[in-house]
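# coords below, sequence missing:
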């Protein structure tokens, strides 16, 4: 008898999980709380929109998409009926084959590090994929994986919190600062979710940890894997910077590489170190790592250079969905910044940005729902109320002068006006690239 599987939440990963379940021959029912049009959903899948009905309870397994809260009424009912609830990540891994999993998490830098690791691994292992919050959900490729496949994954606190049994071969923890508290409620719960990346690892596995992050360094004591520290400062043992080089100093192995780092910001030194560490313990030779890092130009939406117009540089940092990522972006430029901020608030005060804004920002151009809170927390700054992205870019174009830096770094989620941060960044770039063409007036 076929199992009845319900997929709760039809975002990108939910659609992929539903299609995977259908391709495996299950009876699939998909439910989303919002009214939406879904492309690429298997026609055999029965679906509902605008709410979660009790039809969900006629299931053997419920696959919960990341971001769907665990305490919603329908899941409480399912728990009472002892229906199995699992994450999209767990379901995808259950139906995948692989040689190694390298998993990356942290509050910031995940996508850059995951992308760079995947490119280094791909240079050596052709059967290599990148998935999770980058590229595509693992469910999309699960049935095409093999025992030779290397999987590099970017994982959020949502995914990790829902997958307590997760065990990668190599885990990477970049940094921990407050984020997603509107979802996790407390910093302790957020931290527990992040710890799931290494909590089940054992001897023979590796945990790559940022030594310079005090929280990461402290919780590294909880893993049973071999800990590989990375740092911007010299370490007795680990992977670190020294005189413009990267030193790999682990047990009897000692190597020095001198890659050219092309991505903007001191935070990207840490990102490169993390990628070097993970790739090295995955078995990639230092010379290969050096070559790929030197070619690397970064990823879209992460302090991404868009264009120079009339002596003004435009940068897209739409992935800045929290306070710390906005801080990193601001620290990447000295002064004369015209910054676009705003979106959906995530329950974190903006006050930690106040001194940086005072030192480096000429004006803040506000969009989205969080403008009142940003104004309150960053009082004393120069604000321009814009409402939406197009108005913000128009206002900037009219006022920017040679030497200014235009930076989209919202410090907020995108969901008030956009489907996701990728759409937000693409809209920004499209508008910026149209400047001077007569499209904007």
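Noted; the coordinates are in hand. In this text, all values refer to a predicted model and were calculated from it rather than measured experimentally.
# every contact and neighbour count from this point should use C-alpha atoms.
Will do.
# so how many other residues sit close to residue 54?
Using other CA atoms under 10 Å, residue 54 is surrounded by 10 other residues.
# measure it to residue 6 for me?
11 Å (CA to CA, to the nearest Å).
# same question for residue 39.
Distance of residue 39 to residue 6, computed by CA to CA: 18 Å.
# repeat that for residue 95.
From residue 95 to residue 6 the distance is 16 Å (CA to CA).
# of those two, which one has the most company?
Set side by side, residue 95 and residue 6 show more neighbours around residue 6, with 29 against 17, by other CA under 10 Å.
# quick one, what contacts the more buried one?
Taking CA atoms under 8 Å, 6 or more residues apart in numbering, we find residue 6 in contact with 18, 28-31, 56, 59, 61-63.
# below is an additional structure, to be compared with the one above:
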């Protein structure tokens, strides 16, 4: 395993991943320099947790980062950043935090799960299955803790279950999962990747270094994902919620059917979380678990006992017969579409935030069927209004407080108020978790006021 001792490690971006990479590198004996475009005052939360001995600059990216032996790029830092371009021209290795941290672990297995939607639910579900099976499990990546924060607790007996985003996969070089999975691919992060092809290529890097002894789980029902089989060097396991497969994992008559050369059984599905998309998530998780050699009993127990994840179609409260649902994790159009399909009741939809470059029109048919009104928030409000003019009632709410105020006055018993923004949160919040917590707190305050009347 490589040593960081006495190396110069540069980190671009002091947020969650950058902080973890900087602290791990420093604790491993490296000289660490962090460069951050935000002002020092904006990074106060992260600065409190930055290891002693790490030096940092704020407000701009100077050429000092080019003195590094290794550069770690935080997710979302643009590819065309001047110092990044210069670093690559100079031959300085540029890694994502996932690539960087993975070089310093030797676990039992690495599971890497990506896709446009369902990553967090599937990663959480896989983690639960592994724990139910008695495996020492660390869950990290785009969920919970960055991998760099977990390096020192990972042993040769540890199963590492990672949620990985397209941003995290851009700068991989040797990262090699034992089992990879691509759940689905729909337009997202186009503002960063520039084209859909660029986005797909980033996702496909999850299996780039896999060998014939490894496994890759792919969604047969998604044409873009299915086509990636021809590029994959690992053993491919398909899953499908729509058809019986000659070999793979599929849904049939209310059961998960595992039909593989090394495993064959069915599991009666009794999901506690709503929506057809969660059947797909369960199928993917079962395929991953089967590839890892986990027995049927542990898979069945974990899947049927799973209660979902925070901020994903999460029931918050019922007030005067109106249900309030937190789906703040819906940061793209397809994710919001999945949420709308999960409900049959009339919906007051809170939509908007920071636009990500994709059209909102795919929501049109579900909006016509189910949505009483769209409550517009954030920077994308004008674009959304333009695309849905004449489709549904459009109300300018401004922010979550405004949206809840409008909804509480107009929604009636049997309605649903759904925060499923189809946008990033960064115009008004630190991240989607911050947005979701804010929504939940505001709803619970409303509930208390109602109960006092």
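In hand now; what should we look at? In this text the structure is predicted, and so the values were computed from the model without any measurement.
# alignment lookup: residue 230 of structure 2 to structure 1.
Mapped onto structure 1 by TM-score structural alignment, residue 230 of structure 2 lines up with residue 221.
# counterpart of stretch 302-317 of structure 1 in structure 2, which residues?
Counting by TM-score structural alignment, stretch 302-317 of structure 1 falls onto residues 312-327 of structure 2.
# ends of that stretch, what's the gap?
Across stretch 312-327 of structure 2, first to last residue, CA to CA, it's 5 Å.
# show me what counts as buried in it.
For stretch 312-327 of structure 2, the neighbour count (16 or more other CA atoms under 10 Å) marks 312-314, 316-319, 322-327 as buried.
# same check on stretch 352-371 of structure 2?
Of all the residues in stretch 352-371 of structure 2, those buried under the rule 16+ other CA under 10 Å are 352-358, 360, 363, 367, 370-371.
# counting only helices, which of the residues you listed make the cut?
367, 370 (DSSP state H).
# can you tell me the closest non-neighbouring residue to residue 377 of structure 1?
Once flanking residues are discounted, residue 377 of structure 1 sits nearest to residue 351: 5.1 Å by CA to CA, 6 or more residues apart in numbering.
# show me what that neighbour aligns to in structure 2.
In structure 2, residue 351 of structure 1 lines up with residue 361, judged by TM-score structural alignment.
# check residue 362 of structure 1 too.
So residue 362 of structure 1 corresponds to residue 372, using TM-score structural alignment.
# tell me the contacts of its match?
Going by CA under 8 Å, 6+ apart, residue 372 of structure 2 touches 346-349, 392-393.
# now do it against residue 299 of structure 2, distance only.
Distance from residue 372 of structure 2 to residue 299 of structure 2, by CA to CA: 40 Å.
# burial check on residue 238 of structure 2, number of neighbours?
Applying other CA under 10 Å, we find 25 other residues in the vicinity of residue 238 of structure 2.
# for residue 295 of structure 1, that is, sorry about that
Counted with other CA under 10 Å, residue 295 of structure 1 comes out at 12.
# and it, how far is that from residue 258 of structure 1?
Applying CA to CA to residue 295 of structure 1 and residue 258 of structure 1 gives a distance of 12 Å.
# do the same with residue 340 of structure 1
With distances taken as CA to CA, residue 340 of structure 1 is found 36 Å from residue 258 of structure 1.
# when those two are compared, which one has more neighbours?
Shown here are residue 340 of structure 1 and residue 258; by other CA under 10 Å, residue 340 has more neighbours (28 against 19).
# to which residue of structure 2 is the more buried one aligned?
Residue 340 of structure 1 maps onto residue 350 in structure 2, with residues paired by TM-score structural alignment.
# any chance you could map the helices in the stretch 151-300 of structure 1?
For the stretch 151-300 of structure 1, helices defined by DSSP state H, counting those that start in this stretch occupy the ranges 157-161, 181-184, 187-195, 214-219, 267-281, 286-295.
# what about residue 293 of structure 1, neighbour count?
Using other CA under 10 Å: residue 293 of structure 1 sits among 23 other residues.
# contacting residues for it?
116, 120, 259-261, 272.
# coming back round to it: among the contacts of residue 372 of structure 2, which ones are buried?
The neighbour count (16+ other CA under 10 Å) marks 346-349, 392 as buried among the contacts of residue 372 of structure 2.
# gap between residue 354 of structure 2 and residue 400 of structure 2?
Noted for residue 354 of structure 2: a distance of 14 Å to residue 400 of structure 2, by CA to CA.
# picking up where we left off before, among the contacts of residue 372 of structure 2, which ones are in helices?
Using DSSP H, none of these sit in helices.
# among those, which ones are in strands?
Using DSSP state E, the members of these that fall in strands are 347-349, 393.
# quick one: which of the contacts of residue 6 of structure 1 has the most company?
Going by other CA under 10 Å, residue 18 tops those with 29 neighbours.
# burial measure for the residue lying closest to it once chain neighbours are set aside, as a count.
Nearest non-adjacent residue to residue 18 of structure 1, counting by CA to CA, 6+ apart: residue 7, 6.0 Å away. Neighbour count of residue 7 of structure 1, defined by other CA under 10 Å: 30.
# counterpart of residue 7 of structure 1 in structure 2?
Alignment note (TM-score structural alignment): residue 7 of structure 1 maps to residue 11 of structure 2.
# residue in structure 2 paired with residue 130 of structure 1?
So, by TM-score structural alignment, residue 130 of structure 1 is matched to residue 139.
# same check on residue 412 of structure 1?
Checking TM-score structural alignment: residue 412 of structure 1 goes with residue 423.
# so that match sits against residue 334, correct?
No - Residue 423 of structure 2 is not in contact with residue 334 according to CA atoms under 8 Å; the separation is 10.6 Å.
# who has more neighbours, the two?
Using other CA under 10 Å as the criterion, residue 423 of structure 2 and residue 334 rank with residue 423 on top: 29 against 21.
# contacting residues around the more buried one?
330-333, 351-356, 380.
# out of those, who's nearest residue 17 of structure 2?
residue 331 (19.4 Å; CA to CA).
# so the helix or strand hosting residue 407 of structure 2 corresponds to what in structure 1?
Using DSSP states H and E, residue 407 of structure 2 falls within helix 400-410. Aligned using TM-score structural alignment, helix 400-410 of structure 2 spans residues 389-399 in structure 1.
# got a list of contacts for that stretch?
Counting by CA under 8 Å, 6+ apart, 338, 340, 365-367, 386, 406, 427-428, 431-432, 435, 440-441 sit against stretch 389-399 of structure 1.
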